[in-house]
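Colleague: Next come a sequence and a model predicted from it.
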Amino acid sequence: MAMGKTPGDSEGNGEDVGFAEINITPLTDIFLVLLIIFMVTSSVIVQQAPGGAQTGLKVNLPKGGTTDVTARATDLSVAVLSDGRFVLGGNVVGEDELKRAFAKAQEENPDTVVIVQADEGVPHGTVVQVMEMAKSVGLGQLAIGVRDSR
């Protein structure tokens, strides 16, 4: 512990006393640096499904009972945003690009599962539209992404 002399004692005959203040500036600096590091790294993290299928963004999925579909790296994950836009692999795409991606996936692997992750506010018709696009090119294995209800 740091020791000092009693104030006003120029001869050095005063008694030793402890300082009454603790310098917390270095501790505060460390906490601020850690806060900045966590903020930067959390904004970089990309939401990824357990099997490797990537959406690239967070979609507010509705709750469901059980999750019995595990995404594989070859599966195609399509996110439908609340404003009706389609997101494939982290990029916003139009209907034509989505149909081409479905056709390419069907050519590469006919057993590709199309996982539709629609926001809670998306109309049912938009989800059906995406599923019909997938079925029109021959992709018959479809799944709807939901949050676990637990």
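Modeller: Alright, I've got the coordinates.
Colleague: use CA for all of it now, contacts and neighbours both
Modeller: OK.
Colleague: What segments of this protein are strands?
Modeller: Listed in chain order, the strands of the chain (DSSP state E) span residues 3-4, 17-18, 63-64, 76-80, 86-88, 91-93, 113-118, 141-144, 147-148.
Colleague: tell me the most buried of those?
Modeller: strand 76-80 (a mean of 25; mean count of other C-alpha atoms under 10 Å).
Colleague: So which elements touch it?
Modeller: Based on contacts counted as 3 or more C-alpha pairs under 8 Å, 6 or more residues apart in numbering; DSSP states H and E, the elements that strand 76-80 packs against are strand 86-88, strand 113-118.
Colleague: distance between that strand and the chain's centre?
Modeller: Taking C-alpha atoms, centre = their mean, to the nearest Å, the mean C-alpha location of strand 76-80 is offset from the chain mean by 15 Å.
Colleague: what does stretch 97-116 give?
Modeller: On C-alpha atoms, centre = their mean, the centre of stretch 97-116 falls 24 Å from that of its chain.
Colleague: putting a second one here so we can go through both:
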Amino acid sequence: MAFSSNSSGGGPMADINVTPLVDVMLVLLIIFMITAPLMSHKVKVELPQATLEEKPKIDQPPITLAVTANGKIYWNDEPVSRDALDARLAILAQRTPQPQVDVRADNITKYGVIAEVVKQVRMAGIRKVGFVSTPER
């Protein structure tokens, strides 16, 4: 406890001694100034350069398979049987590059019928199979 040397009395001094507080703060400031640049790791990485090559134009339009609610299949709006569909898909699978096959179905067509058509397309070896739907409004 610090005592005052004033003539007002010999009681304790009410002021806070800030000298040790300033010393601690200066030491902490110096420590943070030294360690702060070490905390940021700057790793130099050479990023790959992008090439703006144009994609080759697709010469072949996609094949559209339409499946009606009663199970009939249409190849580009032309009715086709399941056996004829297998033959056409086998020929299509041998092309290079393979065109995309889009499957269109009525909204009341059972999923099992659509799944069978997609399975038939995949079993023929077609890799690109897509679904056609109406856009949301």
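Modeller: That came through fine. No experiment lies behind these values; they were computed from the predicted model shown.
Colleague: Just send the helices and strands packed on strand 76-80 of the first structure back as a markdown table, with distance to Leu35 of the first structure too.
Modeller: Formatted as a markdown table, those follow (distance: least, C-alpha to C-alpha, whole Å):
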| stretch | distance to Leu35 of the first structure |
| --- | --- |
| strand 86-88 | 31 |
| strand 113-118 | 32 |
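Colleague: pull the longest helix from the first structure.
Modeller: Identified as the longest helix of the first structure according to DSSP state H is helix 25-44.
Colleague: What is that helix packed up against?
Modeller: Against helix 25-44 of the first structure (3+ C-alpha pairs under 8 Å, 6+ apart) you get no helix or strand.
Colleague: what span of the second structure lines up against it?
Modeller: On the second structure, no counterpart of helix 25-44 of the first structure exists by TM-score structural alignment.
Colleague: Not counting its own residues, what contacts that helix?
Modeller: Counting contacts by C-alpha atoms under 8 Å, 6 or more residues apart in numbering, no residue outside helix 25-44 of the first structure touches it.
Colleague: how about the nearest residue to the aligned partner of Thr68 of the second structure in the first structure, chain neighbours excluded?
Modeller: Matched by TM-score structural alignment, Thr68 of the second structure corresponds to Leu81 in the first structure. Nearest residue to Leu81 of the first structure, sequence neighbours excluded (C-alpha to C-alpha, 6 or more residues apart in numbering): Asp119, at 5.6 Å.
Colleague: correct me, but that neighbour touches Gly84?
Modeller: No. The criterion here is C-alpha atoms under 8 Å, and Asp119 of the first structure misses it with Gly84 at 9.2 Å.
Colleague: okay, and the common contacts of these two?
Modeller: By C-alpha under 8 Å, 6+ apart, no residue touches both Asp119 of the first structure and Gly84.
Colleague: who has more neighbours, those two?
Modeller: Of the pair Asp119 of the first structure and Gly84, Asp119 is the one with more neighbours under other C-alpha atoms under 10 Å, namely 21 against 15.
Colleague: Now which residue in the second structure aligns to the residue nearest to Leu81 of the first structure?
Modeller: Aligned partner of Asp119 of the first structure by TM-score structural alignment: Asp106.
Colleague: Equivalent analysis for Val130 of the first structure, please.
Modeller: Checking TM-score structural alignment: Val130 of the first structure goes with Val117.
Colleague: Next one: its match from Val80 of the second structure, what distance?
Modeller: Using C-alpha to C-alpha, to the nearest Å, Val117 of the second structure is found at 12 Å from Val80 of the second structure.
Colleague: according to the alignment, the lengthiest helix in the second structure goes to what range in the first structure?
Modeller: Ranked by number of residues, the top helix in the second structure under DSSP H is helix 19-39. Across the first structure, nothing matches helix 19-39 of the second structure (TM-score structural alignment).
Colleague: Alright, calling it a day.
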